[in-house]
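**Student:** Predicted model and sequence follow; I will ask about them next.
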Amino acid sequence: MSVFAKYHVKAQEFDPPLDWEGLFGRSGPLVVELGFGSGEFLIQNAIEHPSTNFVGFETSLTCMVKLQKSLSRLGMNNVRAVLSDGKFGLKELFRDKTVDAVYVNFPCPWPKEAHRNRRLYSKTFVDTLASVLKDQGSFHLTTDVQWYLKDTASLLIESECFSVKMSEALNKNVVSTRYEKKWLSRGKVIYTLMAVKIKSASIKRITWEDKEMPHVHLKNVCEDKVKALRDKVFHEDQESVFVVKNVYSNVDEFLLRVISSDNGFQQCYFVLIQKRGKSYIVKIDPSTIPYRTPTVKKSVFKIAEVIQS
């Protein structure tokens, strides 16, 4: 087992929501950072608050490895990291009223209108915060983009679930990250927001029900139909789509590389079509374990439906 294994939580391998106390081996306040980057903020806060459990989310494998090396070198035990989209992880992996604080430092603002859906803030994100944060729990945002801060504040205020306070600082470190130092060196103003939860909201999780990963048994499979799946797009509904990017074949089996999207949350995985005796099985290949979202499950059933002869 890698010395870094204890820090990396492979959340797809657990039934949601996760037992964070079990993963840390202790109880304690729970703090989450979305997009930890190089990990400076996460590590510094974990050092300063050894009795607090910290969970960081990041989509960059390079950043994940760098964080794990730093945590191992420092001998730290109160940090866990998840290689996943933070918005999805916050919504799906935590129970209601279990998180003490959520931090986001210098997120990409995605300024173009065409990229609006990629921005962190949305009504769904605000509702997620109002669900998973404890009463009087807090959300902290630090950015160098004023309009981004104001737009986020507006959504938080409109929800009536938060008390919001904003401030700005010039030539002063707020969170001491690499990006902050870079922007301050260029004379930029750093804007901060703190929102304290005053009312809860309810949200629907998409991975909490029917947690079994599907598989389908078929008597016969049409090989031509399997090969024809390459680059085929399936629109299941407005929020659900998947595409078969590649089809690989071997003796008595096919491997399909699939990319799915559940309301913008994308995953890449393989679907295995394998001959077993006189029949076939269609299932998620164990080399890739995606989150058990509705679209992932639909992709298995739809592929099986299309290829049977």
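**Tutor:** Arrived safely, thanks for sending.
**Student:** Only C-alpha atoms from now on, for both contacts and neighbour counts.
**Tutor:** Noted.
**Student:** helices or strands next to the strand or helix carrying residue 249 in the packing?
**Tutor:** Per DSSP states H and E: residue 249 is located in strand 240-250. Using 3 or more CA pairs under 8 Å, 6 or more residues apart in numbering; DSSP states H and E, the elements in contact with strand 240-250 are strand 233-237, strand 253-262, helix 294-307.
**Student:** what angle separates that strand from helix 294-307?
**Tutor:** 50 degrees (axes from the mean of the first three to the mean of the last three CA atoms, to 10 degrees).
**Student:** And the helices and strands packed on strand 240-250: which comes nearest residue 119?
**Tutor:** Among the helices and strands packed on strand 240-250, strand 253-262 comes nearest to residue 119, with 16.2 Å by CA to CA.
**Student:** Check what contacts the next helix or strand after that closest one and list those residues.
**Tutor:** Proceeding N to C from strand 253-262, the next assigned helix or strand is strand 265-276, under DSSP H and E. Under the criterion CA atoms under 8 Å, 6 or more residues apart in numbering, residues 85, 88, 252-261, 280-285, 287-291, 300 lie in contact with strand 265-276.
**Student:** What's the first helix or strand after strand 265-276?
**Tutor:** Proceeding N to C from strand 265-276, the next assigned helix or strand is strand 279-284, under DSSP H and E.
**Student:** Check the offset of that following strand from the chain's centre.
**Tutor:** Relative to its chain's centre, strand 279-284 lies at 28 Å (CA atoms, centre = their mean, to the nearest Å).
**Student:** Buried residues, that strand. List them.
**Tutor:** Neighbour counts over strand 279-284 (16 or more other CA atoms under 10 Å) mark 280-284 as buried.
**Student:** Check it against this one:
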Amino acid sequence: MTVSHLKYMITPQKYKQLPMDLNEIFGNKRRVVVEIGFGGGEYLVAMAKKNLETNFIGIETSLTACDRAQKKIYNEGLKNIRLIIGDARFLLKEIFSHESISKVIVNFPCPWPKKRHKNRRIFVEYFRNTLASSLKEGGYLELATDVEWYAEEVKEYFSKDQRFEVENIEKNFKREIKTRYEKKWDKMGRDKFLIKIKKVKSEEIQRLLKEQEIMPHQKIKNLSKEKLESIINEEFNTVSGKTIIREKFENDEKIILRSITVEKELTQEYYIEIIKRDDEYLIKLDPMTTPFRTPGVKEAIKKIANKVAI
């Protein structure tokens, strides 16, 4: 296997303009189907192979899963699949334009059954708001699960939302293409549930990312070593969340700060560098890291400059 199988990955953090232009990415204007949490990629690849006139995007949080799926795509010679690594709740909101997705498929997600984990469930209110924008009018969300109470909960949430129409839950449904676990559970006789939800009314949403290509640099005349030490492990608020500086690395050329910014559903870890020039210090994003250029990340640069300047 060569690195050529890596060509199926999309890294939206590197795009100068968001939301993405899917027609440009695929080189055509075909309908787009998104699978969230594709695991090993068996279902996604089989769907793409069977539906060559449809473009597929898989979203996963696991780098290992993405690598395995890319090898499957490469071996099948498919050109109608792309993969993205990250949190689907954030990605569908920020990198997909209004009414750009025809269908969203979620196969057997973790239901997060404990009450304290309720906000980790994917179909919370802000994700329903995202679907009301990113799904085409008349487009579908399809959820398959082996947890009956979870299917009922999702049905209840969407039934109360006038932007969607909900079909009855189908118990022990049959699909021509199945996930790996679905095949296993069918052999075990385990119950499974399918719910289809149609979007009937569109609604625009406010996006977090604006001017993705603009990342401010800050310049200061003098730097206080004492003030720099004092911000390590300090948490400070930004306009859209909070940032904490976790570690400092230093050599003769530069200072590197390991930073974490939390904004609503997005948590990013990245590095900020402080470089000594002839008569000033330059504070900027380290070029080896590629966070989304969110308001919180941009503001972190400015606040660090203010905190360490003399």
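**Tutor:** Arrived safely, thanks for sending. Source: prediction; values computed, not measured.
**Student:** if we can go back for a sec, tell me the one among the buried residues of strand 279-284 of structure 1 nearest to residue 33 of structure 1.
**Tutor:** Ranked by distance to residue 33 of structure 1 (CA to CA), the buried residues of strand 279-284 of structure 1 are led by residue 284 at 30.5 Å.
**Student:** what's the spacing between the residue lying closest to that closest one once chain neighbours are set aside and residue 287 of structure 1?
**Tutor:** Of all residues not flanking residue 284 of structure 1 in the chain, residue 271 sits nearest, at 4.5 Å (CA to CA, 6 or more residues apart in numbering). Computed as CA to CA, to the nearest Å, the residue 271 of structure 1 to residue 287 of structure 1 distance reads 10 Å.
**Student:** Tell me which of those two has more neighbours.
**Tutor:** It is residue 271, of residue 271 of structure 1 and residue 287, that has more neighbours when counted by other CA atoms under 10 Å, with 24 against 10.
**Student:** Just give me the match in structure 2 for the more buried one.
**Tutor:** Matched across to structure 2, residue 271 of structure 1 falls on residue 272, judged by TM-score structural alignment.
**Student:** And for residue 142 of structure 1?
**Tutor:** Alignment note (TM-score structural alignment): residue 142 of structure 1 maps to residue 144 of structure 2.
**Student:** Check the contact between that match and residue 182; I expect there is one.
**Tutor:** No. Here residue 144 of structure 2 does not reach residue 182: they are 9.4 Å apart, not a contact under CA atoms under 8 Å.
**Student:** got the helices and strands packed on strand 240-250 of structure 1 as JSON lines, with distance to residue 213 of structure 1 and mean neighbour count columns?
**Tutor:** Formatted as JSON lines, these follow (distance: least, CA to CA, whole Å; neighbours: other CA atoms under 10 Å):
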{"stretch": "strand 233-237", "distance to residue 213 of structure 1": "18", "mean neighbour count": "13"}
{"stretch": "strand 253-262", "distance to residue 213 of structure 1": "15", "mean neighbour count": "20"}
{"stretch": "helix 294-307", "distance to residue 213 of structure 1": "7", "mean neighbour count": "19"}
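**Student:** Which parts of the stretch 101-250 of structure 2 are helices?
**Tutor:** For the stretch 101-250 of structure 2, the helices defined by DSSP state H, counting those that start in this stretch occupy 125-134, 148-159, 180-188, 225-230.
**Student:** okay, those helices, which one's buried deepest?
**Tutor:** Ranked by mean neighbour count under mean count of other CA atoms under 10 Å, the helices of the stretch 101-250 of structure 2 are led by helix 125-134, which reaches a mean of 21.
**Student:** Where in structure 1 does it align, residue-wise?
**Tutor:** The aligned range for helix 125-134 of structure 2 in structure 1 is 123-132, by TM-score structural alignment.
**Student:** what does that stretch contact?
**Tutor:** Outside of stretch 123-132 of structure 1, the residues within contact range by CA under 8 Å, 6+ apart are 87, 90-91, 94-99, 139, 155-156, 159, 161-162, 197, 199-203.
**Student:** again with stretch 24-41 of structure 2
**Tutor:** Contacts to stretch 24-41 of structure 2, defined as CA under 8 Å, 6+ apart, come from residues 22-23, 44, 53-61, 65-66, 68-69, 72, 80, 88, 100-107, 109.
**Student:** That one maps to which residues in structure 1?
**Tutor:** Under the criterion TM-score structural alignment, stretch 24-41 of structure 2 matches residues 22-39.
**Student:** Whichever strand or helix holds residue 23 of structure 1: average distance to aligned residues in structure 2?
**Tutor:** If you go by DSSP H and E, residue 23 of structure 1 is part of helix 20-24. Taken over the aligned residues, the distance from helix 20-24 of structure 1 to structure 2 averages 1.0 Å (mean CA distance after the TM-score superposition for structure 1).
**Student:** So which bits of stretch 69-83 of structure 1 are buried?
**Tutor:** So stretch 69-83 of structure 1, judged by 16+ other CA under 10 Å, has buried residues 70-71, 76-83.
**Student:** Quick one: residues in contact with that stretch.
**Tutor:** Contact partners of stretch 69-83 of structure 1, identified using CA under 8 Å, 6+ apart, comprise 3-4, 6-11, 24, 43, 46-47, 50-61, 64.
**Student:** Spatially nearest residue to residue 279 of structure 1 (excluding sequence neighbours)?
**Tutor:** residue 219 (4.6 Å).
**Student:** The one you found -> structure 2?
**Tutor:** Matched by TM-score structural alignment, residue 219 of structure 1 corresponds to residue 221 in structure 2.
**Student:** gap between that match and residue 272 of structure 2?
**Tutor:** For residue 221 of structure 2, the distance to residue 272 of structure 2 - CA to CA - is 18 Å.
**Student:** Same check on residue 244 of structure 2?
**Tutor:** From residue 244 of structure 2 across to residue 272 of structure 2, the span is 12 Å (CA to CA).
**Student:** Could you do residue 57 of structure 2 as well?
**Tutor:** 31 Å.
**Student:** Quick check: residue 108 of structure 1 touching residue 119?
**Tutor:** Yes. The criterion here is CA under 8 Å, and residue 108 of structure 1 meets it with residue 119 at 7.4 Å.
**Student:** Since that was my last question, I'll sign off now.
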